[in-house]
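> Can you look at this prediction? I've put the sequence above it.
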Amino acid sequence: MDHIVVVGAGMAGLSVAESLRDGGFEGRITLVGEEPHLPYSRPPLSKEFLTGKGGQAAQEQGVWLRETAQLDALELDLRLGRRAQRLLPGQRRVELSDGAALTCDGIVIASGARARAPATELAGVHVLRTLDDAKELREAMAGVDRIAVIGAGFIGAEVAASARTLGLEVALIEAASTPMTRAIDPRVGTVLTELHRDNGVDLRLGAGVVGFDSGPGHNRVERLRLSDGSTVTAPLVVAGLGVELNTDWLADSGVRLDPDLGGVQCNAHCETSLPGVFAAGDIASWPHPRYGGRLRLEHWTNASEQAEVAAHNLLAGAGSKREYTPVPYFWSDQYGGKVQLLGQAAPADEVEFVHGSPESRKFVAFLGRAGRLVGVLGLRSTPKVMRYRPLLAAETTWDEALAAAAG
């Protein structure tokens, strides 16, 4: 191989490039990024960056994934501020929005996702996905004393916590019965409900937003109408409605998309339906033997780990490819504490608090399914959570897991 194109300049794309160099690839690596910025880290955007902790300049410096000298050492052909428009696999060519056409020997799809837009064009309604989104939101929050957040998933929960840190009044609106319901079993999610309320958040559960209203004579949001008939007044709204995956440039390419999870459907080696085309990060789904089906994860750790395996397998011969079978891991910082999850926390047949308690807001919970340990979730219990990672890397029964915790 002489030339590899990586589409996506986030954590996954940069990690692919670094892993290719670590694997001995000396050819040309072209890294394509839709945003004009150098690769940066998304997790701080809803936390330290948004609050300006340590000063705005310090936080802006802290989002960059690598220093300029480190990027220079990789000798990348950076194509930033350009969008991949089309993949022509027969020619091994990627066409870009500036008219350039990149012919290559291997391709890694790491084009990620974009924030799902709310159903309104009113001013004062924001999403948070990119660095520019975060800059706009931080500036807007400095001029208000109250915000409404739609969606209590990862982004919504963290924005709510950051806003409370800044002293703003916060209404957090979630259509489900508990926060972070897609990732965390409701029996544990109730603790997160109380955590928000402990910190003064007006948490509205079981009600979705059905309308955005402006004030008389202007085009700016002033009130939200909810499905239960109630309203929330706020001059600033943050919509955390999930993401839309950046797969439109793959239309007619022959790359198979996952009909259930969305994104690009990969095999256990992170390879797509096209030979020599791999995928990593938010956009990639793949089969995981320990979880009885396919996974697609939108977490920082997965972006890094999957990128390393995809890069290895792109360079490797057929007999030396590695399967990607990680222990999924994510964390979320809220109200001065860390929520951590190893494995899966939903759906679960069994939940057991093995250390601490929900009442103390400090605990470790085991989550089981079909007689096996499938997840470990902790709040303010980092060392204890990470202790149990080996149990999830193996096929540990529920009884064996409880015995390990008791010991």
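Structure's in. What do you need? Residues are numbered from 1 along each chain as shown.
> Only C-alpha atoms from now on, for both contacts and neighbour counts.
Will do.
> Quick check: residue 60 is in a helix.
Yes: Residue 60: assigned to a helix according to DSSP: H, G, I helix; E, B strand; the rest coil.
> What strand or helix carries the nearest residue to it once chain neighbours are set aside?
Excluding its sequence neighbours, the residue lying closest to residue 60 (CA to CA, 6 or more residues apart in numbering) is residue 49, at 6.8 Å. Here residue 49 sits within helix 48-51, counting by DSSP states H and E.
> Name the residues that touch that helix?
If you take CA atoms under 8 Å, 6 or more residues apart in numbering as the criterion, helix 48-51 is touched by 44, 56, 59-60, 63, 134-135, 137-138, 159, 162-163, 165-166.
> Now with 7 Å, please.
Residues from elsewhere that reach helix 48-51, judged by CA atoms under 7 Å, 6 or more residues apart in numbering: 59-60, 134, 138, 162, 166.
> Most neighbours among those, please name it.
Counting neighbours by other CA atoms under 10 Å, residue 162 leads those with 24 neighbours.
> Quick check: it touching residue 47?
Yes: with contact defined as CA atoms under 7 Å, residue 162 counts as touching residue 47 (5.8 Å).
> Now do the strands in the stretch 201-350 of the chain.
202-205, 209-214, 221-226, 231-233, 237-239, 243-245, 264-265, 277-279, 284-288, 293-295, 329-334, 337-343, 350-357 (DSSP state E, counting those that start in this stretch).
> can you tell me which of those strands comes nearest to residue 387?
strand 337-343 (10.4 Å; CA to CA).
> Nearest residue to the residue nearest the centre of the chain in space, please, no chain neighbours.
The centroid of the chain falls nearest to residue 298 when counting by CA atoms, centre = their mean (3.4 Å). Spatial nearest neighbour of residue 298, excluding adjacent residues (CA to CA, 6+ apart): residue 282 at 4.5 Å.
> Share the number of residues neighbouring that neighbour, please.
26.
> go on, residue 86?
Using other CA under 10 Å, residue 86 has 19 other residues around it.
> so it makes contact with residue 95?
Yes: counting by CA under 7 Å, residue 86 touches residue 95, with 5.1 Å between them.
> Could you dump the strands of the stretch 201-350 of the chain into CSV and include distance to residue 124?
Output for the strands of the stretch 201-350 of the chain, formatted as CSV (distance: least, CA to CA, whole Å):
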stretch, distance to residue 124
strand 202-205, 20
strand 209-214, 10
strand 221-226, 6
strand 231-233, 12
strand 237-239, 6
strand 243-245, 20
strand 264-265, 34
strand 277-279, 36
strand 284-288, 33
strand 293-295, 35
strand 329-334, 24
strand 337-343, 29
strand 350-357, 40
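> A further structure is provided below for comparison with the first:
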Amino acid sequence: MVDADQTFVIVGGGLAGAKAAETLRAEGFTGRVILICDERDHPYERPPLSKGFLLGKESRDSVFVHEPAWYARHDVELHLGQTVVAVDRAARTVHYGDDGTRVRYDKLLLATGAEPRRLDVPGTGLAGVHHLRRLAHAERLKGVLAALGRDNGHLVIAGAGWIGLEVAAAAREYGAEVTVVEPAPTPLHGVLGPELGGVFTELHQAHGVRFRFGVTLTEIVGQDGVVLAARTDDGEEHPAHAVLAAIGAAPRTSLAEAAGLEIADPAHGGGIVVDERLRTSDPDIHAAGDAASFRHALFGTRLRVEHWANALNGGPAAARAMLGREVTYDRVPYFFSDQYDLGMEYSGWAPPGSYDEVVIRGDAAKREFIAFWVKEGRVLAGMNVNVWDVTESVQRLIRSGVRVDGEALASPRVPLESLGA
């Protein structure tokens, strides 16, 4: 029975943690809610950091999940700039801050997120080497891109994933010269496979981005702390006044590991193992967002999803489970991206090797289409590019698991709603 004598602690001040706190109050929990965040900024959403905010089209205040006064108004004890250093499961306490402050919990939510992977090459300590994960990173990078644009400067980006491509688009809008270095043969190769990577190659090349596929960054060259060039393993040296490392993110699991919680195999993305109720191997500790690894019944495998929608939905689901509500977390993975005049939404999970074919509905050359990743006639994933209001229909197809006629799937004349019905 949940009552006013209980204390729920949330570790992590991102979207998942903030929405979990909001949900606890919305569901009527009257006990203590303590939200501990290692950043000094109030909880914020991350998509604008590589999109609207980075481009200067959205204000700093627009990124925050709640206005600052919301936390006190809803009796959420917010501790900013405080790092949790240990979880004592036997004593059911969390230790945080430089002085090792302890607080007892009845239920604990780990929403510790992820951190950018670091380049392991000479020169990464130079001042012009950047990562993009936090608001402070975006503020710094925003100024760098503006300066590069004014001075006709060069940005080298290591990695052609979502962050790399979105920053490339932003840099070109500022007027900077951009080179993207990517070991795979296409952008987004691990997500979209080779079939759709060319769409993004052509999009960025049309806006002046230079790609170097099949090569790896080996050294960042500088002098007096300033970046001068980036070298790749094919022997080339690329002019650079700044370098962005966009080679992925790793789940922040050290706290959970030290507490003895089960951690997923790196082959499945790592992360804190949770069940369908987002409970860890300790039933009084839950995990949500980028750090959580859950077995998805629909895809028959364990997933760790780093995108915005997973934090938006996972935080509230974990909060309800902490309250004893019946919860089954099985959301279809979803994310979106904006690059130049291309907007897209992706639903599902279909890494290379998991599907038989990609079916295109619409005109890929004009970048107005829906792509479906299909295995044995069943839709595993769908991506709509500059086609809107179809996400619900795409996700329904994925969830249904029914076999769909390929010609009907490809034909814009056949309503999506009628497929699999």
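Received, thanks. None of the values given here were measured: they were computed from a predicted structure.
> Mind telling me what the residue nearest to the centre of structure 1 corresponds to in structure 2?
Correspondence of residue 298 of structure 1 to structure 2, assessed by TM-score structural alignment: residue 306.
> quick one on the thing from earlier: state the distance from the residue nearest to residue 298 of structure 1 to residue 316 of structure 1.
Distance of residue 282 of structure 1 to residue 316 of structure 1, given as CA to CA, to the nearest Å: 23 Å.
> need the contact list for residue 149 of structure 1.
Going by CA under 7 Å, 6+ apart, the list of residues near residue 149 of structure 1 reads 156, 160, 171-173, 237-239.
> Which residue in structure 2 occupies the aligned position of it?
Using TM-score structural alignment, residue 149 of structure 1 lines up with residue 157 in structure 2.
> Then its match would be within a strand, right?
Yes: the assignment for residue 157 of structure 2 by three-state DSSP puts it in a strand.
> Quick check: it vs residue 340 of structure 2, distance?
Relative to residue 340 of structure 2, and taking CA to CA, residue 157 of structure 2 is found at 17 Å.
> do the same with residue 176 of structure 2
With CA to CA as the criterion, residue 176 of structure 2 and residue 340 of structure 2 are 14 Å apart.
> Compare those two (neighbour count), which wins?
Set side by side, residue 176 of structure 2 and residue 340 show more neighbours around residue 176, with 25 against 14, by other CA under 10 Å.
> Counterpart of that one over in structure 1?
With TM-score structural alignment as the criterion, residue 176 of structure 2 matches residue 168.
> what angle separates the helix ranked longest in structure 1 from strand 284-288?
Counting by DSSP state H, the longest helix found in structure 1 is helix 300-315. Helix 300-315 of structure 1 and strand 284-288 are oriented at 90 degrees to each other (axes from the mean of the first three to the mean of the last three CA atoms, to 10 degrees).
> residue contacts, residue 272 of structure 2?
253, 262-264, 287, 291-293.
> ok, now how distant is it from residue 316 of structure 2?
17 Å.
> one step back: the match of residue 176 of structure 2 touches residue 145, doesn't it?
Yes: Residue 168 of structure 1 lies in contact with residue 145 (CA under 7 Å); the separation is 5.0 Å.
> Need the overlap of contacts for those two.
Common neighbours of residue 168 of structure 1 and residue 145 (CA under 7 Å, 6+ apart) do not exist.
> Which residue, neighbours along the chain excluded, lies closest to the corresponding residue of structure 2 for residue 35 of structure 1?
Aligned against structure 2 by TM-score structural alignment, residue 35 of structure 1 finds its counterpart in residue 39. In space, residue 39 of structure 2 comes closest to residue 81 once its chain neighbours are excluded; the distance is 4.6 Å by CA to CA, 6+ apart.
> Verify the stated contact: that neighbour with residue 40.
Yes: contact criterion CA under 7 Å: residue 81 of structure 2 and residue 40 qualify, at 4.4 Å.
> In terms of neighbours, single out the busier of these two.
Neighbours were counted for residue 81 of structure 2 and for residue 40 using other CA under 10 Å; residue 81 has more, 15 against 12.
> Now do the SS call for that one.
Classified using three-state DSSP, residue 81 of structure 2 is coil.
> OK, contacts around it?
37-40.
> residue contacts, the equivalent of residue 220 of structure 1 over in structure 2?
Matched by TM-score structural alignment, residue 220 of structure 1 corresponds to residue 226 in structure 2. For residue 226 of structure 2, the contact set (CA under 7 Å, 6+ apart) comprises 126-128.
> Could you rerun that using 8 Å?
Residue 226 of structure 2 touches 126-128, 241, counting by CA under 8 Å, 6+ apart.
> Likewise for residue 67 of structure 1?
Here residue 67 of structure 1 is in contact with no residues (criterion: CA under 8 Å, 6+ apart).
> Helices of the stretch 51-200 of structure 2, residue ranges please.
69-73, 135-151, 162-174, 189-206 (DSSP state H, counting those that start in this stretch).
> out of those, deepest packed?
helix 162-174 (a mean of 23; mean count of other CA atoms under 10 Å).
> Now do that one: distance to the chain's middle.
The chain centroid and the centroid of helix 162-174 of structure 2 are separated by 16 Å, computed with CA atoms, centre = their mean, to the nearest Å.
> Outside of that helix itself, list whatever touches it.
Outside helix 162-174 of structure 2, the residues that reach it (CA under 8 Å, 6+ apart) are 50-51, 54-55, 132, 145-146, 148-150, 155, 157-158, 177-178, 180, 188, 204, 207-209, 244, 246, 337-340.
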